[in-house]
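> Mind folding the following:
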Amino acid sequence: MFVHKIDEHLSLKLIDLRDAERVFELTENSRDYLKEWLPWVDNTVKVEDTKAFIQSCLKGFADNNSLNAVILYKDETVGVAGYNSIDWSNKIAYIGYWLGADYQGKGIMTRVAKALTDYAFTELQLNKVEIRAAVDNQKSRSIPERLGFVEEGHIRSGEWIYVRYVDHVIYGILVDEWVK
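Below is the predicted model of the structure:
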């Protein structure tokens, strides 16, 4: 099982079905907050929906093309982060993340994204890590910016979120840039 300790208060653990109740509870408690930028929130209406998501994550992990983990902060699950996909032929990991509303502003996600980037380069031997976010999602965009990722471009109408398309900004960092 994948467990990655980041610091004394923070770690990542491969998501599994035992996490379903807590992840669903986090979604419920942060529904309005998450819904602004995440298109799956309205389709997550019962624990079984979260279990189906977790099963797809476990399949992706077993197939070696993704890694999704719960974020443990002081031994409590506070969000989900990981590699939504891993492109082994091009050696690129695509990081995705979300955090419960009550856990914002503690530097958690910046430390998580840094740890995932380190892991991609040191353990997985990848060449590039990408993070995409909606252009107007300043909180999400600040994470790769803080970590020194390069803004590589924009995707027009990159995602449909309930009633509107949002443009995406793409951030990337290469292994040789990260090492510096």
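
> Going by C-alpha atoms from here, please, whenever you check contacts or count neighbours.
OK.

> Show me where this structure has its strands.
3-5, 10-14, 67-73, 76-87, 92-99, 128-134, 150-161, 164-174 (DSSP state E).

> Also compute the angle for the fifth one relative to strand 67-73, please.
An angle of 40 degrees separates the directions of strand 92-99 and strand 67-73 when computed by axes from the mean of the first three to the mean of the last three C-alpha atoms, to 10 degrees.

> Equivalent analysis for the last one, please.
With the same axes, to 10 degrees defining the directions, strand 164-174 sits at 90 degrees from strand 67-73.

> and for comparison, fold this next one:
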Amino acid sequence: MAESRWNIPHRIVTERLVLRRYQAADAEQMSRVVTASSQYLAPWMPWARAEPLPPAERAALINTLIADFDERRDFTMGIFLRDAGDYVGGTGLHTRLGAGVLEIGYWIARDQQGRGYATETVLALTRVALAFAGAERVEIHHTPDNVTSRAVPQRCGFSYDGRALTPVPGVPDAEPTDMWSATPEHLASTPFASTPRPHLFDVDGHELPWPA
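Reported below is the predicted structural model:
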């Protein structure tokens, strides 16, 4: 994968969540949460079908995610509760769709469903992608039967772009995918317009200013 031009904050703090680049110390908590949710996630997330990973493979995976983030190839993040620090899911801004476009992926642990964490995550990452990183477009893709994932772009006010056969990471053949998108114009509409901007931080913990 070629190096991208994107400059994505290492940590994004919302009202209830911290979205950040993974660290090696996250391995134990990640293993526990992913393993507990793997059967729930497996129908929709091909990577979950390989769980549980042995500790050495988990460590190698996290090291790869860190390297991809630091070298600006792809930006996978963990979702953590802001106050308690608990790991509750995964997300990211992904570069696979080409120039000018960032794709948001997300999953929430089975025992943390129904609390709005995915919506809060997508609202924050969409604003970061469009208003901080300068993306022209943000997309969300999900399998047609995944009604839980479908509800998130609906709640966030994304535009539905239809269904098509598209490549799915971890699956050898293209599969039907429902596609949603947001552009800078969406930020002027609710719920983006009524949601506070998240706080952004670099790798050293310095807060980053939003563009004027």
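
> about what we covered before: so can I have a markdown table of the strands of structure 1 showing mean neighbour count and distance to residue 22 of structure 1?
Below are the strands of structure 1 laid out as a markdown table (neighbours: other C-alpha atoms under 10 Å; distance: least, C-alpha to C-alpha, whole Å):
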| stretch | mean neighbour count | distance to residue 22 of structure 1 |
| --- | --- | --- |
| strand 3-5 | 14 | 18 |
| strand 10-14 | 21 | 14 |
| strand 67-73 | 23 | 10 |
| strand 76-87 | 21 | 7 |
| strand 92-99 | 21 | 13 |
| strand 128-134 | 23 | 25 |
| strand 150-161 | 14 | 24 |
| strand 164-174 | 18 | 29 |
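
> is it possible to export those to CSV including distance to residue 41 of structure 1?
Shown next, in CSV, are the strands of structure 1 (distance: least, C-alpha to C-alpha, whole Å):
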stretch, distance to residue 41 of structure 1
strand 3-5, 26
strand 10-14, 21
strand 67-73, 17
strand 76-87, 13
strand 92-99, 11
strand 128-134, 16
strand 150-161, 10
strand 164-174, 15
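
> Identify whichever of these lies nearest to residue 39 of structure 1.
Of all those, strand 150-161 sits nearest to residue 39 of structure 1, with 4.9 Å by C-alpha to C-alpha.

> Go ahead and name everything in contact with that closest one.
36-39, 144, 165-173 (C-alpha atoms under 8 Å, 6 or more residues apart in numbering).

> Tell me which of the strands of structure 1 sits nearest to residue 56 of structure 1.
Short answer: strand 67-73, nearest of those by C-alpha to C-alpha, at 9.8 Å.

> Would you mind getting the angle between the closest one and strand 76-87?
Going by the same axes, to 10 degrees, strand 67-73 of structure 1 makes 160 degrees with strand 76-87.

> Off-centre distance for strand 67-73 of structure 1?
Offset of strand 67-73 of structure 1 from its chain centre (C-alpha atoms, centre = their mean, to the nearest Å): 9 Å.

> Need the contact partners of it.
Against strand 67-73 of structure 1 from outside (C-alpha under 8 Å, 6+ apart): 9-15, 19, 57, 60-61, 77-85, 108, 112.

> Stretch 111-130 of structure 2 aligns to what range in structure 1?
Using TM-score structural alignment, stretch 111-130 of structure 2 corresponds to residues 102-121 of structure 1.

> Check which residues of that stretch are buried.
Judged by neighbour count using 16 or more other C-alpha atoms under 10 Å, the buried positions of stretch 102-121 of structure 1 are 108-118, 120-121.

> now those residues in JSON lines, with distance to residue 48 of structure 1?
Putting those into JSON lines (distance: C-alpha to C-alpha, whole Å) gives the following:
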{"residue": "108", "distance to residue 48 of structure 1": "27"}
{"residue": "109", "distance to residue 48 of structure 1": "26"}
{"residue": "110", "distance to residue 48 of structure 1": "30"}
{"residue": "111", "distance to residue 48 of structure 1": "30"}
{"residue": "112", "distance to residue 48 of structure 1": "27"}
{"residue": "113", "distance to residue 48 of structure 1": "28"}
{"residue": "114", "distance to residue 48 of structure 1": "31"}
{"residue": "115", "distance to residue 48 of structure 1": "30"}
{"residue": "116", "distance to residue 48 of structure 1": "28"}
{"residue": "117", "distance to residue 48 of structure 1": "31"}
{"residue": "118", "distance to residue 48 of structure 1": "33"}
{"residue": "120", "distance to residue 48 of structure 1": "31"}
{"residue": "121", "distance to residue 48 of structure 1": "35"}
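
> Among those residues, which lie within helices?
108-118, 120-121 (DSSP state H).

> For residue 16 of structure 2, give its distance to residue 175 of structure 2.
34 Å (C-alpha to C-alpha, to the nearest Å).
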